[in-house]
Every structure is written in structure tokens, then in C-alpha cells.
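Student: Have a look at this prediction, sequence included:
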Amino acid sequence: METIKIGDLTLRWLNGGVTNMDGGAMFGVVPKPLWSKKYDVNEKNQIELRTDPILFTLNGKNILIESGIGSGKLTDKQKRNYGVTEESKVENSLKETGLTPEDIHIICMTHMHFDHASGLTKKSDDGYESVFPNAVIYTSEVEWDEMRNPNIRSKNTYWQENWQAIEHQVKTYTEQVEIFPGLKMIHTGGHSDGHSIILLESNGEKAIHMADLMPTHAHQNPLWVLAYDDYPMTSIKAKQEYISSAIQSNTWFIFYHDAVYRALKWDEEGKTITDSVKRVR
């Protein structure tokens, strides 16, 4: 289990499962000869994308960023289409830290696509139940509204089984919310209409989770956006606003999907990685 210290915070990456998604879709209009130099691709043109929640404790509360892809919920066809080679083992990862799912107090959901939200619920005798029954689940109001009423495009990723059992736990916000001093969620749109990013600050150190605006370190270029993005120009604008300022302020970038890096810093020009935590394979 990889960890990093951000000020007084200790961040831990749990095992939330893995997908292997089409590289062309993940890099949009960027030609493969360019993006394949920055991120490994397999013979099926797929790139590995972890779905690993990030655990930390703040103000005496155990907090998760994202929830993983869950376990026992995907059909064989879905596993094939999304290149799922491993499902979530979040409960086992929590056990290593001395915690159970019941000990999680807050979950910060940048958005509610299946690869982020499937870990929120699990199958039960009556259908589905909450995996983290004592947690307050934060997501933007726009995201929550679309989750429950998806359009013809988004219905493929906003699934009823991922929200019905936890709707009484959800707390929404509009533009931004400061959950605690040092933990803020900001609605950006872009990847989805309700997409948000997360800012962390502790004892003078900072971290930013760009979520699916920058799912991997190879997506640093503001123009390298996903074919999955519903509003690509909004994604580009948000990346321009937050990435450069984070680099200039010596901020850690933390990742949910990246198969290589858990966290990293770039130099002031954004060209060289100056510090990093790599995923242990």
C-alpha cells in the first residue's frame, strides 16, 4: 500500500480494481505516436487505468476520495468492454489499516461514473446496499441530478444500482464546498457536467486531485482531453486554470487512475518530474 505525507496528512491508496480502456478514447484527438510515448499501451490498444480510492484522516474523520469499481457487480460483457482484470479489494485494504467500511465518515466523489461510483454499493438479498453505511457522500448538485436522470449518452455510465441504496447519504453543493479547513471540492464541469476537483492543504503543503480532467500524468497538456469528456472545451479551460497554478505553487498532483504514479510534482516549467510516489507493481 503506497503512502505519501502531505503536511500532517497521510494519504494511502487502496486496491479499488483496474480497468484497461481504449487508448484512443482516453487521449481523444491526440495521435497515438504522441501519447504512446508517454503512457504504455498493450496490443489491444488499451491503457491500464487503476481505480484506487485514496484514504486519509482529517479532523478525526476517515475520508475516501472515490470508491473503486466494486466487486461482483459487473457482467462478463462489462468486464470485457472495460478491460477489467481485477475488481475491488477495498475492504481488505482497509483491514490492513485497522479500519472497516463502517469506519469511513466521508467520501468525496469527483463524479459518479461507474468506474468511480460502483464501489459505493454492493449486492444484497434485497438488491443493493451501501458499502459505507456511516459515510456522508459529497458530490456536486449537477452531478447528482444527472446521476439520477441520465441522458441518452450518460445513461451508459450512471447506473441506478450505484445510487439508489446511498441516496440518503448524499450531500450536494453548487460551486464549491469546504468540508474541513484544508479539504475543498470545486465544481469544474468538463469530463461530466457535474465533475469536480479536490484541493488538499496541510501545514503549508498542498495537493490537487484533478480526477478525470487529468486521469494520468500523461494528460498534463491542457489540450489532451478524453473522447469521453462531455464538454471538452470546459475541460481545457479548467486544466489551464488549475494545472499551471498548481505547478507554480509546488503542489502535489495525486491520481486515482494512473498506473505508474500515485503522486508527483513537476518543476516550474512543468517539464520534469521532481518528486514522485510510484505504484508498486
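Tutor: Now that the structure is in, tell me what you want to look at.

Student: from here on, contacts and neighbour counts on C-alpha atoms
Tutor: Noted.

Student: List the buried residues in whichever strand or helix holds Thr172.
Tutor: In the assignment (DSSP states H and E), Thr172 maps to strand 170-173. Within strand 170-173, the residues scored as buried using 16 or more other Cα atoms under 10 Å are Val170, Thr172, Tyr173.

Student: can I get the residues you listed in TSV with distance to Gln78?
Tutor: Output for the buried residues of strand 170-173, formatted as TSV (distance: Cα to Cα, whole Å):
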residue	distance to Gln78
Val170	26
Thr172	29
Tyr173	31
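
Student: Pasting the second one now:
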Amino acid sequence: METLTIGELKVTWLRGGNNHLDGGAMFGVVPKELWTKKYPISEGNRIPMRTDPLLVQTEKHLMLIDAGIGNGMLDEKKKRHFGVTEESFIAEDLQKLGFTCEDITHVIMTHLHFDHVSGLTKCSNGHFSSAFPNARIFVSEIEWNEMRNPNIRSKNTYWKQNWEFIQHQVITFSDKDEIVPGVTAHHTGGHSDGHAVVVLKGNNDILVHMGDLLPTHAHQNVLWVMAYDDYPMTSIEQKQQWLAYAYENQAWLSFYHDAFYRAVKWDNKGEIVDEIKRMHSASIQ
């Protein structure tokens, strides 16, 4: 498991599962000739992607940023549709680190699309329950409201089974919320109306987790936004703001979906000056 230290905060990437989505959808209006130079393509015009939560350890808290794709939460049809070939190993990875799912104190959600939220719930013999029963779950108020009342477009990713059994644990915020000292969630909108960015600060170190505003390193160009984005112009504006902040502060930028990089630092020219690669990068079929 790859790790990164931000001051006194320890970040570890867990195995939350994978999916393989259409490359054209992931890069929107960007021509295939351009994006394939930045991110490899696999079978059926799809690209390999992870759904890997970040475990954040402090002296007193054990937090997750997003929750992975879960286990047994997608039927075989959905697995084929979304190209899922691996489900979550979060419990196993926590065990390797000396923890259990019951030890998680906070879960911070960038948003509640199925590939980020399905791991919050577990299913045993047809019965659903919370996967992290002792955690407080933080999400923007806008996102939580839409999750429970999806529109004709969002109902394809906001599923009742992913909120009904954890609703008693949810705490919402509006603009921003310092979850614990050094860990702050900021509402951005863009990818979804309630999307949020999470910023970790410790000493002189900063990590910016931009969620699905920056799903992979190949989305560095502020104009390269997904066709899945509900509000693409907001995504562009927020990418401009947060990338400029990261460049200015020499901050790490971390990824949830990238099959090759866990985190990078870019300089003002957009060149990688430091990196953490995924130990077992995706194989391209």
C-alpha cells in the first residue's frame, strides 16, 4: 500500500475496486487522438480506472476519503455495464494495518456517485447495514439532498441502497467544514452539484484531493472535463482555482481513479516534480 505523510497526517491508499469506463465519456469533447497520448486505452474503447479511498490517520482519528465500490452492491449486469472486474478490499487492507472497519471515525465524501459511495454499505444474506458503523459521514448538503431525490439524469448513479442504511450517520455542510484540525472539505459543484474537494494540511505540507474534478493525472488541462459532469463550466472554474492553489503552494494532488499514479506535484509549467506511482499499475488489454 502506498503512503504519503502530510505533517502529522499519514495517508494510505486502500483497494476500493476498479471499473473500466468509456474513454470518450471520461474526457468529454477532447479528441481521442489527444487523450490517448496521456492515458492508455484498453479493450472496447474503455480506460482502466481505480476506485481507491484514501485512509487518513491522525493521533486521534481514522478517516476515509470516499468509500470504494463495495462488495456485492452491484449485480452482474451493472458490473458488465461499468466494467467492474475487482471489488473492494478495504476491510482486508485495514486489517493489514492493524485496524477494522469499526475503527473508522470519519468518512468524507467528495460526492455520492455509486463508484464512490457503494462501499459505505455492506450486504449479508440480503440484509444491508453500514460498513463503518462508528463513523460520522460528511457530505455537502446539496449532494445529500440530491442523493435522496435524484433527477432523471442522476437517478442512474444515486441509489437508495447507498443512503438508506447510513443516513443516521450523515452530517452535512454548506460551503466548507473543517472535519478535524488540518482536514477541510470545500463545496465546489461541477462534476455534481454537491461535489466537494478535500484539503489536508500539516506543517508546511499540503495535499489537495480534487475528487472527480481531477480523476486522473491526464485531466490536468483545465478544459479536459468529463462528459459525466453535470456542470462542466463550474468544473473548469473550480479546476482553475484549485490547480492554481496547488501550484502556488507546491501541494500534492491526489487521485481516486488513476490506475497509474496515487499523487503528483506539478510545477507552474505543468511538469511533474514529484510523484507517487501505484505499485501495481493496471494492465492494458
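Tutor: Now that the structure is in, tell me what you want to look at. It should be emphasised that the depicted structure is a prediction, and the values quoted were computed from it without experimental measurement.

Student: What is the burial count for His280 of structure 2?
Tutor: 9 (other Cα atoms under 10 Å).

Student: ok, and it, which helix or strand is that part of?
Tutor: Judged by DSSP H and E, His280 of structure 2 forms part of no helix or strand.

Student: residues contacting it?
Tutor: Contact analysis of His280 of structure 2 by Cα atoms under 8 Å, 6 or more residues apart in numbering lists Phe260.

Student: measure it to Phe173 of structure 2 for me?
Tutor: Going from His280 of structure 2 to Phe173 of structure 2 by Cα to Cα, to the nearest Å gives 36 Å.

Student: repeat for Gly119 of structure 2
Tutor: For Gly119 of structure 2 relative to Phe173 of structure 2 (Cα to Cα), the value is 21 Å.

Student: Identify the residues contacting the strand holding Thr172 of structure 1?
Tutor: In contact with strand 170-173 of structure 1 (Cα under 8 Å, 6+ apart) are residues Val136, Ile137, Tyr138, Thr139, Ser140, Glu141, Trp144.

Student: Just give me how far stretch 60-79 of structure 1 sits from the chain centre.
Tutor: 11 Å (Cα atoms, centre = their mean, to the nearest Å).

Student: Only the buried residues of it, if you could.
Tutor: 62-71, 73-74, 79.

Student: Out of those residues, which sit inside helices?
Tutor: Lys79 (DSSP state H).

Student: In strands, which of the buried residues of stretch 60-79 of structure 1 appear?
Tutor: Counting by DSSP state E, those place Asn62, Ile63, Leu64, Ile65 in strands.

Student: The second one -> structure 2?
Tutor: So the one you mean is Ile63 of structure 1. In structure 2, the residue matched to Ile63 of structure 1 (TM-score structural alignment) is Met63.

Student: Asp103 is in contact with that match, correct?
Tutor: No: at 9.0 Å, Met63 of structure 2 does not count as touching Asp103 under the criterion of Cα atoms under 8 Å.

Student: before we move on, which element is Val139 of structure 2 in?
Tutor: In this assignment (DSSP H and E), Val139 of structure 2 forms part of strand 136-140.

Student: who's in contact with that strand?
Tutor: By Cα under 8 Å, 6+ apart, strand 136-140 of structure 2 touches 105-111, 169-175, 179, 187, 194-196.

Student: List only those of the residues you listed flagged as buried.
Tutor: Buried, going by 16+ other Cα under 10 Å: 105-111, 169-170, 173, 179, 187, 194-196, out of the contacts of strand 136-140 of structure 2.
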